[in-house]
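Novice: Quick one: sequence and predicted model below, then my questions.
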Amino acid sequence: MGMEYFGNKLKAVRKAKKMTQAEFAKILGVSSSIIAAYEQGKNFPSVSILIEICKTLGVSSDYLLGLSDEISIKLGGLSEEEAQAFLQLIGLFEENRSLSK
């Protein structure tokens, strides 16, 4: 699993939580460009920032890092399977958008 994989999952979960990059960055105490770099697969967060990302989004680091496909966040009462499908769909839209640019 590469940096882009982490970035796609991070972006999908952030968007599912209805947070902008700016809002997310403010919560984490970093700049929006740092969040953009994570999501574009240009950089990985430090361990301390990764922990804060997981706490803020309510998701495991195993999920974001690709060690597990199980996601533990709750999205508006969706089952775990429905939430997983929803996040995969968001990821596909984002991947398609980046390919068409």
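Specialist: That came in fine, so what should we check first?

Novice: C-alpha only now, for contacts and for neighbours.
Specialist: Fine.

Novice: And the helices in this protein, which stretches?
Specialist: Using DSSP state H, the helices of the chain run over 3-16, 21-28, 32-39, 47-57, 61-65, 80-100.

Novice: Quick one: the ones you listed as a markdown table, columns for mean neighbour count and distance to residue 72 too.
Specialist: Below are these laid out as a markdown table (neighbours: other Cα atoms under 10 Å; distance: least, Cα to Cα, whole Å):
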| stretch | mean neighbour count | distance to residue 72 |
| --- | --- | --- |
| helix 3-16 | 21 | 11 |
| helix 21-28 | 16 | 19 |
| helix 32-39 | 18 | 20 |
| helix 47-57 | 14 | 10 |
| helix 61-65 | 18 | 9 |
| helix 80-100 | 14 | 7 |
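
Novice: Take this one as well and set it beside the first:
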Amino acid sequence: MIHGLGERLHNLRRARNLSQKEVSSALGISASVLSNYESGERTPSIENLVALSSFYRCSTDYLLGIDRSTTLNVSNLSETQIQLLQAFLSTIK
């Protein structure tokens, strides 16, 4: 279990006024799985952690409690890399 992960997931979802059903549907997981993540009963796989990070537009470091910032720092990326990242993110909305 990753300390605080569930609370961070819950807070991110609530901050966006989304239901568990809406988030789970967008990620292709069941609402009960998302509920278990948020309650700390289950830990997401690496794939689902990355999907959650992309969905909420935050870093996996934030979700894991390594970084307290919810935004992704792109200052070291080139303009082309930023455009590619934006294009990728638009495909998973």
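Specialist: Structure received. Note that this is a predicted model, so its numbers are computed, not measured.

Novice: In JSON lines, list the helices of the first structure along with distance to residue 71 of the first structure.
Specialist: Formatted as JSON lines, the helices of the first structure follow (distance: least, Cα to Cα, whole Å):
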{"stretch": "helix 3-16", "distance to residue 71 of the first structure": "10"}
{"stretch": "helix 21-28", "distance to residue 71 of the first structure": "19"}
{"stretch": "helix 32-39", "distance to residue 71 of the first structure": "18"}
{"stretch": "helix 47-57", "distance to residue 71 of the first structure": "11"}
{"stretch": "helix 61-65", "distance to residue 71 of the first structure": "6"}
{"stretch": "helix 80-100", "distance to residue 71 of the first structure": "7"}
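
Novice: Which position in the second structure pairs with residue 97 of the first structure?
Specialist: With TM-score structural alignment as the criterion, residue 97 of the first structure has no equivalent in the second structure.

Novice: count of residues packed around residue 45 of the first structure?
Specialist: Neighbour count of residue 45 of the first structure, defined by other Cα atoms under 10 Å: 14.

Novice: who touches it in this structure?
Specialist: Residues near residue 45 of the first structure by Cα atoms under 8 Å, 6 or more residues apart in numbering: residue 38.

Novice: Please report the distance of whatever residue of the second structure lines up with it from residue 2 of the second structure.
Specialist: Aligning on TM-score structural alignment places residue 45 of the first structure opposite residue 44 in the second structure. From residue 44 of the second structure across to residue 2 of the second structure, the span is 10 Å (Cα to Cα, to the nearest Å).

Novice: thought residue 13 of the second structure was touching residue 19?
Specialist: Yes: look at residue 13 of the second structure against residue 19 with Cα atoms under 8 Å: they come within range, at 7.2 Å.

Novice: what separates residue 53 of the first structure from residue 100 of the first structure, distance-wise?
Specialist: Residue 53 of the first structure sits 28 Å away from residue 100 of the first structure, going by Cα to Cα.

Novice: One more: residue 15 of the first structure?
Specialist: Distance from residue 15 of the first structure to residue 100 of the first structure, counting by Cα to Cα: 20 Å.

Novice: swap in residue 20 of the first structure?
Specialist: Counting by Cα to Cα - residue 20 of the first structure and residue 100 of the first structure are separated by 22 Å.
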